[in-house]
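**Q** With the input below, show me the fold.
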Amino acid sequence: MKKIRIGYIEYLNCLPIYYALEEGSVNLEAKLVKGPPTKLNRMFLEGQLDITPISSIEYARNPDKVVILPDISISADGNVESIFLFSKIPVTELEGHTVALTTSSATSVVLLKILFDHYYHVKVNYVDRKPDLPTMLKNTAAALLIGDDAILAREKYKELAGQPLIVTDLGEVWKKFTGMKMVYALWVIRQGFVDDNPGETAEIAGIFRKAKEIGLNSLDLLAGKAAEHYNLPKELFDHYYETIRYDFGEEEQTALLTYYDYAYKSGLIPERVKLRIWGENIG
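**A** Here you go, the predicted structure:
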């Protein structure tokens, strides 16, 4: 198999998938390209990557360009522990205020807008900001952070300028709103690659399944590595890896389509979409 280009989001929630690839526990000749979700989304859609974890919302915006790899996602059933709205006042009192959105995210930005529209029924203004909580909250009432930035900010900032911060887990709110899981990212492969390499695509799908299995059997090790890297208690990361889910079965697919339905109602995607999954309705 020729060397393929694979996007790699350097967040803790991706480590269980990439651990086996980096350690060579699975046989896949690949170039790993690291970056935040928004950067990898763009590179993939511009044809610079063959496979990548993609923000769930970007699939809905480009359904004809990509195929979903089966049995793998980043999801959670309730609290996600890494997507937080930090606010100076209760969320229900944010009417007319400005909310800073991290430039690292796509799916979570849309999720927040859906929740404001359909759950809180609050109208706010939005500005984009780089993911640094004190800077984001300098002239705004609330700020959205995701991934490692969110985890570390919650540990570091209990208050700012002497003012306590209210931390809202968007996964928990989505669960209260819909009763469903939330799917934050999918692993996808370019339609052109699939067309040209159907046999290799099937092999790649199997390799990613195996990589996931190895990673999920190594969570204790990965939590220890994360604790050492960030100099934080291992229990924090044990809990995080107990929270994040990596499956993409019927429940996750139904939940994702529900998310897309609300995104459509909020005018955040142009049309409702179907899921094109390798091995289920493609290949």
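
**Q** CA atoms for contacts and neighbours, from now on please.
**A** OK.

**Q** quick one: contacts of stretch 113-127?
**A** 91-101, 173-174, 177, 262-263, 266 (CA atoms under 8 Å, 6 or more residues apart in numbering).

**Q** Can you tell me how far Y246 is from T140?
**A** 34 Å (CA to CA, to the nearest Å).

**Q** you'd agree P270 is up against Y264?
**A** Yes - using CA atoms under 8 Å, P270 makes contact with Y264 at a distance of 6.5 Å.

**Q** before we move on, back to that, higher neighbour count, Y246 and T140?
**A** Y246 (22 against 17; other CA atoms under 10 Å).

**Q** was I right about the more buried one contacting P70?
**A** No - using CA under 8 Å, Y246 makes no contact with P70, being 10.8 Å away.

**Q** Now list whatever residues contact both of the two.
**A** Common neighbours of Y246 and P70 (CA under 8 Å, 6+ apart) do not exist.

**Q** picking up where we left off before, only the buried subset of the contacts of stretch 113-127, as a PyMOL command please.
**A** With 16 or more other CA atoms under 10 Å as the burial test, the buried ones among these are selected in PyMOL as follows:
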select buried, resi 91+94+98+99+100+101+173+174+262+263
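
**Q** Just the ones in helices from the contacts of stretch 113-127, please.
**A** Of the contacts of stretch 113-127, the ones assigned to helices by DSSP state H are 173-174, 177, 262-263.

**Q** so what's S87 up against?
**A** 141-143, 165-167.

**Q** excluding its backbone neighbours, what's nearest L268?
**A** Leaving aside its chain neighbours, L268 sits nearest to V110 (7.2 Å; criterion: CA to CA, 6 or more residues apart in numbering).

**Q** who are the neighbours in contact with that neighbour?
**A** Counting by CA under 8 Å, 6+ apart, V110 makes contact with 57, 263, 268.

**Q** this one next, for a side-by-side:
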Amino acid sequence: MEEKIRVGIVSYLNTRPLIYGLQRLPIKDEITLIEAHPAALADMLMKHEIDLGLVPVAIIPQLDQYYINGNYCIGAIGDVASVALFSDQPVHEIRKIYLDYQSRSSVQLLRWLVKNHWKIEPELVQAGDESYLERVGGDTAALVIGDRALQQRKRSKFVYDLAGEWKTATGLPFVFAAWVSTRPLNADFINKFDEANAYGLQHIDEIASAHSNGVYDLQKYYAVNLSYELDEKKREGLALFLKVIKASSPNA
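**A** Predicted structure coming up:
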């Protein structure tokens, strides 16, 4: 019996349409699903603790060798809703921003927006745990991602959606995470993997209903805010973002 492929999946609502298909035959017998938040998955891929992961694209420049697999991702062509800068003040009055410890790509994106789009100079502080969410107020803001961001939308006066801001600045969609491996995977496996992703996206209504929590309209979230196909425009946006990361690297 061949060893199962260890697949890392983000433990947020945004991945439920992709997980839906991966939990079903025929692909389920070939994989072991491992859930974690994005930054943890990034570390797991770099340590070879998973074989394939829906990882933050910001880690790609750190990999000696990488492969972007299949035709699906976590992306957005406008506002994504679950990745945002939250504040009680307009963006140009923010003096301090806490950075979500669960994020890699969104932190890099925020740094770029701060410098090149909003052109502000706040103090950026890396959060270490959930307590940073309690510090939002006055001229202190926070980057929050995932399900917690959907909840934070009801608490903050100003919400700056990072995918929407990127689209305004560049005219391109944004890719937060892609299926990345550090070694080539069998083409037949990737075809079946793609089919499983597509299958889940055909059951959005069912998935939204199953995970409804009253915090946010999941039908809108899956069908409008999120865009899962890794099409040419998203690949163009991804290429630009990777170029931005490389240019901002101290080793560039």
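
**Q** With both chains overlaid, what TM-score comes out?
**A** The TM-score (TM-score structural alignment, normalised by the length of the second structure) is 0.91; 249 aligned residues with a CA RMSD of 1.9 Å.

**Q** on that earlier part again, which one's more surrounded, P270 and Y264 of the first structure?
**A** Y264 (17 against 12).

**Q** Surely that one touches L257?
**A** No - in this structure Y264 of the first structure lies outside contact range of L257 using CA under 8 Å: 10.4 Å.

**Q** where along the first structure do the strands fall?
**A** Remark: strands assigned in the first structure by DSSP state E are 4-9, 30-35, 51-55, 66-76, 83-87, 98-102, 125-129, 142-146, 159-160, 163-164, 166-169, 182-190.

**Q** average distance between the first one and the second structure?
**A** Average distance, strand 4-9 of the first structure versus aligned residues of the second structure after superposition (mean CA distance after the TM-score superposition for the first structure): 1.1 Å.

**Q** what angle do that strand and strand 182-190 make?
**A** Using axes from the mean of the first three to the mean of the last three CA atoms, to 10 degrees, the inter-axis angle of strand 4-9 of the first structure relative to strand 182-190 is 160 degrees.

**Q** what's strand 4-9 of the first structure in contact with?
**A** Contacts of strand 4-9 of the first structure (CA under 8 Å, 6+ apart): 14, 18, 29-37, 40, 44, 48-53.

**Q** One more pass at 7 Å, please.
**A** 29-37, 40, 49-53 (CA atoms under 7 Å, 6 or more residues apart in numbering).

**Q** Give me the ChimeraX select line for the residues you listed, limited to the buried ones.
**A** Selection of buried members from the contacts of strand 4-9 of the first structure for ChimeraX, criterion 16+ other CA under 10 Å:
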select :30,32,33,35,36,37,40,49,50,51,52,53
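
**Q** quick one: the helices in the stretch 101-250 of the second structure?
**A** Ranges of helices in the stretch 101-250 of the second structure, per DSSP state H, counting those that start in this stretch, are 105-112, 147-152, 162-170, 187-201, 204-211, 218-220, 232-248.

**Q** show me the residues around Q202 of the second structure that make contact.
**A** Counting by CA under 7 Å, 6+ apart, Q202 of the second structure has no contacts.

**Q** measure the alignment partner in the first structure of it to T107 of the first structure for me?
**A** Counting by TM-score structural alignment, Q202 of the second structure lines up with N217 in the first structure. In this view, N217 of the first structure and T107 of the first structure are 28 Å apart by CA to CA.

**Q** what does A143 of the first structure give?
**A** Taking CA to CA, one finds A143 of the first structure at 15 Å from T107 of the first structure.

**Q** now do E172 of the first structure
**A** The value you get for E172 of the first structure to T107 of the first structure, if CA to CA is used, is 15 Å.

**Q** repeat for Y59 of the first structure
**A** Relative to T107 of the first structure, and taking CA to CA, Y59 of the first structure is found at 10 Å.

**Q** Comparing those two, which residue is more hemmed in?
**A** Neighbours were counted for Y59 of the first structure and for T107 using other CA under 10 Å; Y59 has more, 26 against 20.

**Q** Which residue, other than its chain neighbours, is closest to that one?
**A** Leaving out its chain neighbours, the residue that sits closest to Y59 of the first structure by CA to CA, 6+ apart is V66, at 7.3 Å.

**Q** distance of that neighbour from Y246 of the first structure?
**A** 19 Å.

**Q** what's the burial count for the residue nearest to S218 of the first structure when sequence neighbours are not counted?
**A** Distances taken as CA to CA, 6+ apart place P16 nearest to S218 of the first structure, at 7.5 Å, with adjacent residues excluded. For P16 of the first structure, the neighbour count with other CA under 10 Å is 21.

**Q** what about the residue mapped onto P16 of the first structure from the second structure, distance to H211 of the second structure?
**A** P16 of the first structure maps onto P17 in the second structure, with residues paired by TM-score structural alignment. Per CA to CA, P17 of the second structure is found 11 Å from H211 of the second structure.

**Q** which residues sit in contact with A177 of the second structure?
**A** 54-57, 73-74 are the contacts of A177 of the second structure under CA under 7 Å, 6+ apart.

**Q** Relative to N69 of the second structure, how far out is it?
**A** 12 Å.

**Q** Distance of A76 of the second structure relative to G164 of the second structure?
**A** 8 Å.

**Q** got it, and I94 of the second structure?
**A** 19 Å.

**Q** In the second structure, what residue corresponds to L170 of the first structure?
**A** So L170 of the first structure corresponds to L162, using TM-score structural alignment.

**Q** Now do the contacts for that match.
**A** 83-84, 110.

**Q** can you check L137 of the first structure too?
**A** A143.

**Q** The one 4 residues further on too?
**A** Listed by CA under 7 Å, 6+ apart, the contact partners of A141 of the first structure are 87-88, 97-99.

**Q** change it to 10 Å
**A** Residues near A141 of the first structure by CA atoms under 10 Å, 6 or more residues apart in numbering: 86-91, 93-94, 96-100, 124.

**Q** Equivalent analysis for D100 of the second structure, please.
**A** 39, 83, 106-107, 125-130, 132-133, 142-146.

**Q** distance of the spatially most central residue of the second structure from Y72 of the second structure?
**A** Central residue of the second structure (CA atoms, centre = their mean): F176, 3.6 Å from the mean position. Relative to Y72 of the second structure, F176 of the second structure is positioned 11 Å away (CA to CA).

**Q** Could you tell me which residues touch both of the two?
**A** The contact sets of F176 of the second structure and Y72 overlap at L54 (CA under 10 Å, 6+ apart).
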